[in-house]
Each structure stands twice: as structure tokens, then as C-alpha cells.
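Colleague: Fold the following for me, if possible:
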Amino acid sequence: MNHALTLPAGWIISSRLMPAWPIDADHVLELEAAEHTGDGRIRWRYRLSRKRRVIFSADDISSGVGARLTTEELASAARTVLAFLTLQPGDTDSDVFSNYTQAQLRWRDRWAEELSLYALDDRCGYCGSEGHPSPGCDAR
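Modeller: So this is what the prediction gives:
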């Protein structure tokens, strides 16, 4: 479903041929539109890896009703997925973490707070500036 889609600045195509956001030097979020739902949403398939080791993999995030597959929607979906994956105790109901593996809990406790900055809309996780995406920042 991602053919002919222009990738957001700094994104790459992964070895699995999926659009991929290199969040920082160690973390990559692969994301693709898996399907359109009956109510006009895009269901997203994603994989978050740290140093090539998959931490999360699912297809449980959907866009808003009537979303169209665009570069901006892809970037927005990536921030949404990352915001969800970087939730911490106190941010949401504890039920969210009940099915996490021990590796996912360790990852959350070590990396979630730091990586949550990259999920902020229109703010660079590297330098904190507004108006440019984080991948490969170099104070763009």
C-alpha cells in the first residue's frame, strides 16, 4: 500500500522494504499502511527495533476516519505509534503494560522517556527546535 509514496525527510526503506524512520542512532521504526478499515481509517503495521533487535511489532494503531495515505499522514502515524510505545506508568492505565514481555518492560524503563521527545509534533528530538523532523537532524 505504500508504493508511490514520498518518504518524509530523513526516512529510509528498510531491508524488509518498509518505510523506516531512523529515530536515533539505535532505534528504527518501520511503518506501513497494512489496510484500509471499513470506516475509512488506515491500519498501520509497525516494528520498533533497537540495534536491529525487534522490541515491538504489531498492527494495532489506526489513523483517523477518512485519512489518506500521504507523506504527512505517514509521519503523523509514526509519531502516534512512538507516543503509544513510549507511554510509562502514570501516563495511562496499568492495563496497557499487562501483556508486555520482560524485554519490553526493560526497554520502556530505559528508553521510553528519552524517545518520547521524538513523538512531539513538529519538534526535533535531537535539538529541540520546532519546524523540522528529527531524523538525521544536524540542526537542519
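Colleague: drop to CA atoms for contacts and neighbour counts, all remaining ones
Modeller: Will do.
Colleague: Which stretches in this protein count as strands?
Modeller: 12-13, 19-22, 27-36, 42-50, 53-62 (DSSP state E).
Colleague: winner for burial among the ones you listed?
Modeller: Greatest average neighbour count among the strands of the chain goes to strand 19-22 (a mean of 24), per mean count of other Cα atoms under 10 Å.
Colleague: which helices and strands sit right next to that strand?
Modeller: strand 12-13, strand 27-36 (3 or more Cα pairs under 8 Å, 6 or more residues apart in numbering; DSSP states H and E).
Colleague: just the helices in the protein please.
Modeller: 71-85, 102-107, 113-116 (DSSP state H).
Colleague: quick one on the thing from earlier: mind putting the helices and strands packed on strand 19-22 into JSON lines with distance to Asp91?
Modeller: Converted to JSON lines, those look like this (distance: least, Cα to Cα, whole Å):
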{"stretch": "strand 12-13", "distance to Asp91": "31"}
{"stretch": "strand 27-36", "distance to Asp91": "22"}
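Colleague: to compare against the first, here's another:
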Amino acid sequence: MAVLDGIALPPRWRITSRLLAGWPIDEGHLLELWPHGRTPEGRIRWLYRLSYRNRTIFSATDISSPAGTVLSTCTLITSATTVLRFLTLCPGDTDAEYFDSSTRTQINWRDRFAEELSLYAMEDVCAYCGGDHASPGCGMW
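Modeller: Model (predicted):
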């Protein structure tokens, strides 16, 4: 089991070359994330990077955990699910303005992969094994 800064990484996760927690979602996609400080309200701000075949599609620090969240393996899993849920939003899922700052690369990626990858962001059904748990923590795959 890999451990990064005292946090046990979920099954199949690894420590990336950037020294971040990395979730290899499928053959081509890797979601890297790690805490990037706290907001004034005490929320964990997450640094994340979603890449496809080593090409960065999204990278930001605009997602935070609920106030008072303690860093743990469970928090990492929940945060990965939250990040992926936002990154896989499609037109009709939210206001059109959400996509105004999207790059051509992000739009092309969304149109090609978002629907399929959104299955891995579900909280109660694992896209790997069909179990009633979040995909980022599945040890069955």
C-alpha cells in the first residue's frame, strides 16, 4: 500500500512523478490531486490535474472540501469523486456559462470522454466492479 505524507492511498492509486496522489481511472486517464492549503473557512483546497495519455486536460485549485474536513484516505476518495464529477459535466447538466472558459482541448475531451468517465464519479456504484462503493477506492479492479 502506497503512503504519501502519512495518508494511505486507495487501492490501485500511486504516487506520481509530481509527488501527488494519482488515480489511474482507465487506460488513458490519470487524476492527480493533493491538498493545496486551506481556505479562510477551513476547507481543504485541492490541487488537481486530469490528463489523458500524459497530456493535461484540466489543472486547477478551484475545488474545496467541506469546512472542517480532516485529511484521510476517505477524504481523498470523496475529493477525487467530486473533482471528476465537475470535470465530466456536459451541456444540459448545468448552466451554459459553466463552459464559457473551456478551451478547445477541453471541449473536445468532454465530447469524447465525459459521459463514459462520469460513471467513475458516481458515489454509490463502482464503475469497476459494480459494488456499492465509490470507484476511486475499489480494490477489486
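Colleague: May I have the TM-score of the superposed chains?
Modeller: After superposition, the two chains reach a TM-score of 0.92 (TM-score structural alignment, normalised by the length of structure 1), with 138 aligned residues with a Cα RMSD of 1.7 Å.
Colleague: rewinding a little: would you convert the strands of structure 1 into TSV that also reports distance to Asn99 of structure 1?
Modeller: Listed next are the strands of structure 1 as TSV, based on distance: least, Cα to Cα, whole Å:
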stretch	distance to Asn99 of structure 1
strand 12-13	30
strand 19-22	25
strand 27-36	20
strand 42-50	16
strand 53-62	12
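Colleague: what's the closest of the ones you listed to Leu5 of structure 1?
Modeller: strand 19-22 (9.3 Å; Cα to Cα).
Colleague: Okay, the aligned residue in structure 1 for Arg110 of structure 2 and Val65 of structure 1: tell me how far apart.
Modeller: Arg110 of structure 2 maps onto Arg108 in structure 1 when the alignment is built from TM-score structural alignment. Arg108 of structure 1 is 30 Å from Val65 of structure 1, where distance means Cα to Cα, to the nearest Å.
Colleague: More neighbours: these two, which one.
Modeller: Legend: neighbour count by other Cα atoms under 10 Å for Arg108 of structure 1 and Val65, higher for Arg108 (21 against 12).
Colleague: What distance do you get for the closest residue to the more buried one other than its chain neighbours to Leu69 of structure 1?
Modeller: Nearest-residue entry for Arg108 of structure 1: Thr86, 6.5 Å, with adjacent residues in sequence omitted and distances by Cα to Cα, 6 or more residues apart in numbering. Distance from Thr86 of structure 1 to Leu69 of structure 1, counting by Cα to Cα: 24 Å.
Colleague: who has more neighbours, those two?
Modeller: Taking other Cα under 10 Å, Thr86 of structure 1 and Leu69 do not tie; Thr86 has more neighbours (21 against 17).
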